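Trainee: Need the 3D shape of this:
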Amino acid sequence: MQAAIDYEQLVNAIGDAVVISDKSGAITLWNPAAERMFGFTQEEALGKSLDLIIPERLRGRHWEGYEKTMSTGQTRYGHELLRVPSVHKDGRALSIAFTVALLYSPERELTGVVAVIRDETARFQEDRSLRKRIAELEARVGA
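Mentor: Take a look at the predicted model:
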């Protein structure tokens, strides 16, 4: 027998950021993990554009893809983990990984996107340091 699930409690308790945006890209849900990850409170994020967490240099490409997804109802990132740069409220760079799902009204009209996001900044920096060290060692051996 399956117990009823309190989805609001689940979204608020989960360790990954859960962000929902509407068709225009305005944030409609911002869970506590999103607050911790990006530094913006729910009050600061709700109703704002996703530009809040998108580095300025990547916004054009992001919105091109977002608008295409909203017009076609298709995304290639539904099952694929997407790794991209992001930005914290204090301006520092973040490396995030996320999956997205399209959201629909009961009438099957596309209403927005939900992203489940994990901060991979530490892992990304560690990988970059290891690659640099390997390159240094290879250069030494090849010299």
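
Trainee: drop to CA atoms for contacts and neighbour counts, all remaining ones
Mentor: OK.

Trainee: Once you drop chain neighbours, what's closest to Asp90?
Mentor: The spatial neighbour of Asp90 that comes closest, neighbours along the chain excluded (Cα to Cα, 6 or more residues apart in numbering), is Gly39 at 7.4 Å.

Trainee: how many neighbours does that neighbour have?
Mentor: Using other Cα atoms under 10 Å, Gly39 has 18 other residues around it.

Trainee: isn't it right next to Val87, touching?
Mentor: No. In this structure, Gly39 is not within contact of Val87 by Cα atoms under 8 Å, at 9.6 Å.

Trainee: what distance separates the helix ranked longest in the chain from the middle of the whole chain?
Mentor: Scanning the chain for the helix with the most residues, using DSSP state H, yields helix 121-142. Offset of helix 121-142 from its chain centre (Cα atoms, centre = their mean, to the nearest Å): 26 Å.

Trainee: counting contacts, what elements does that helix pack onto?
Mentor: strand 93-104 (3 or more Cα pairs under 8 Å, 6 or more residues apart in numbering; DSSP states H and E).

Trainee: do that again at 10 Å, thanks
Mentor: With contacts defined as 3 or more Cα pairs under 10 Å, 6 or more residues apart in numbering; DSSP states H and E, the packing partners of helix 121-142 are strand 82-87, strand 93-104.

Trainee: mind putting these in TSV, mean neighbour count and distance to Asp6 included?
Mentor: Compiled in TSV, the helices and strands packed on helix 121-142 are given as follows (neighbours: other Cα atoms under 10 Å; distance: least, Cα to Cα, whole Å):
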stretch	mean neighbour count	distance to Asp6
strand 82-87	17	28
strand 93-104	18	18
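
Trainee: And this one, please, so the two structures can be compared:
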Amino acid sequence: MSGVFFDISERRQGEVALKHSQERFRAVVESAYDAIISADDRGNIASWNKGAQTIFGYRAEEVVGRPTTLLMPERYREAHQSGLERIRAIDDVGHVGRTQELYGLRRDGEEFPLELSLSAGKVPEGIFFTAIIRDITDRQRVQEALKRTVEKLKKTVQATVRALTSALEMRDPYTVGHQRRVTDLACAIAQDMGFSTEQIEGMRIIGFLHDIGKIAVPAEILTKPGKIGEHEFNIIKTHAEAGYNILKEIDFPCAVAKVVAQHHERLNGSGYPKGLSGSEILLEARILAVADVVEAMSSHRPYRPGLGTEAALQEITDKKGILYDPEVVDICVKLFTEKGFAFA
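Mentor: Below you'll find the model as predicted:
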């Protein structure tokens, strides 16, 4: 008798524990802010929590037993039914289990954005589905506001670049044309090197501003015809650090000021202003160095006629690995000789 008693007692304890577990589970489901909805393999709603009522506006007695298509805009319903039929046909739920963003339909007919996490399982009665649905209306509003803020910041950066470029143009029209052409070549090199869209945009800002420090150089030196003396050249060389000092406090989306400071550094340490070498020089500065030299040699300067693109490409090829980054040089040469790049 004692054995039977203990067997019944253990069974009773198990039933009580199961009941408590189910009650706890129901409490969790009912207290969730997200909608938790289950449906059978026909797509009919089997359970509905308070979160679902809050999000969709229906009470449980209004939706249980009705198709889940009630909760979705017309444009999703055909694909939904086709998906259910496919799952029933192959009796496989393995591909279900992903999170996606869609639109739902409230009781009052309003569409709203939602995040859907769908899972499926098998019971003796067939396949059942459980959907956890989150209303992401507020999240999308925040994302849209953030997007507008980012666009506004981009426009502010562009306006800042234009203002600085215009200030330089008033003193030295030649330099602005040079900066535009260097920018075009530097961005083309960056693109061929696999830079992202954001990185190329950063390269564009850098290109347009790389000589902004020449604002600090007397105009009579910048526009002087004929040979420039050593003292005058030393004054011109200060433009790299001057550019850094002008730009360092502006919160650009990339290291604009540092690249501007380094664009006359050379791989072997013979450049200026700090004599950096090798990997001490940022990649963007190494790209800019090549683009800058090619444009400068190709174009007319106040103190000499242009030497032509062929001479410029020969110069960077001869100094490849010595003054200029080999990969950057190779890409630059291919742009001109194989891909039809030309200065506008």
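
Trainee: and the residue nearest to Asp90 of the first structure, what is it in contact with?
Mentor: When the contact criterion is Cα atoms under 10 Å, 6 or more residues apart in numbering, the partners of Gly39 of the first structure are Pro32, Ala33, Ala45, Ile53, Val87, His88, Lys89, Asp90, Gly91.

Trainee: which one of these sits closest to Val18 of the first structure?
Mentor: Val18 of the first structure has its nearest neighbour among these in Ala33, at 7.3 Å by Cα to Cα.

Trainee: Need the counterpart of the closest one in the second structure.
Mentor: With TM-score structural alignment as the criterion, Ala33 of the first structure lines up with Gly51 in the second structure.

Trainee: Its match and Arg134 touch, don't they?
Mentor: Yes. Counting by Cα atoms under 10 Å, Gly51 of the second structure touches Arg134, with 9.0 Å between them.

Trainee: before we move on, the earlier item: could you dump the helices and strands packed on helix 121-142 of the first structure to JSON lines with distance to Ala139 of the first structure?
Mentor: Formatted as JSON lines, these follow (distance: least, Cα to Cα, whole Å):
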{"stretch": "strand 82-87", "distance to Ala139 of the first structure": "29"}
{"stretch": "strand 93-104", "distance to Ala139 of the first structure": "28"}
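
Trainee: closest to Arg123 of the first structure out of the ones you listed?
Mentor: Going by Cα to Cα, the one of these nearest Arg123 of the first structure is strand 93-104, 8.7 Å.

Trainee: That closest one - contacts with which helices or strands?
Mentor: Strand 93-104 of the first structure packs on strand 17-22, helix 32-38, strand 82-87, strand 110-119, helix 121-142, going by 3+ Cα pairs under 10 Å, 6+ apart.

Trainee: Output the residue interval of the second structure matched by it.
Mentor: So strand 93-104 of the first structure sits over residues 111-122 in the second structure, by TM-score structural alignment.

Trainee: quick one: that stretch to the first structure mean distance?
Mentor: By mean Cα distance after the TM-score superposition for the first structure, the fitted stretch 111-122 of the second structure averages 1.6 Å away from its aligned residues in the first structure.

Trainee: try stretch 78-88 of the second structure
Mentor: Stretch 78-88 of the second structure sits 2.2 Å off on average (mean Cα distance after the TM-score superposition for the first structure).

Trainee: whereabouts in the first structure does that stretch align?
Mentor: Going by TM-score structural alignment, stretch 78-88 of the second structure sits over residues 60-70 in the first structure.

Trainee: Name the residues that touch that stretch?
Mentor: Residues outside stretch 60-70 of the first structure that contact it (Cα under 10 Å, 6+ apart) are 22-25, 50-51, 54-55, 59, 71, 73-76, 102, 110-113.

Trainee: Quick check on the residues you listed: which are buried?
Mentor: Asp22, Lys23, Gly25, Leu50, Asp51, Ile54, Pro55, Thr75, Leu102, Leu110, Gly112, Val113 (16 or more other Cα atoms under 10 Å).

Trainee: Nice, that's everything, thank you.
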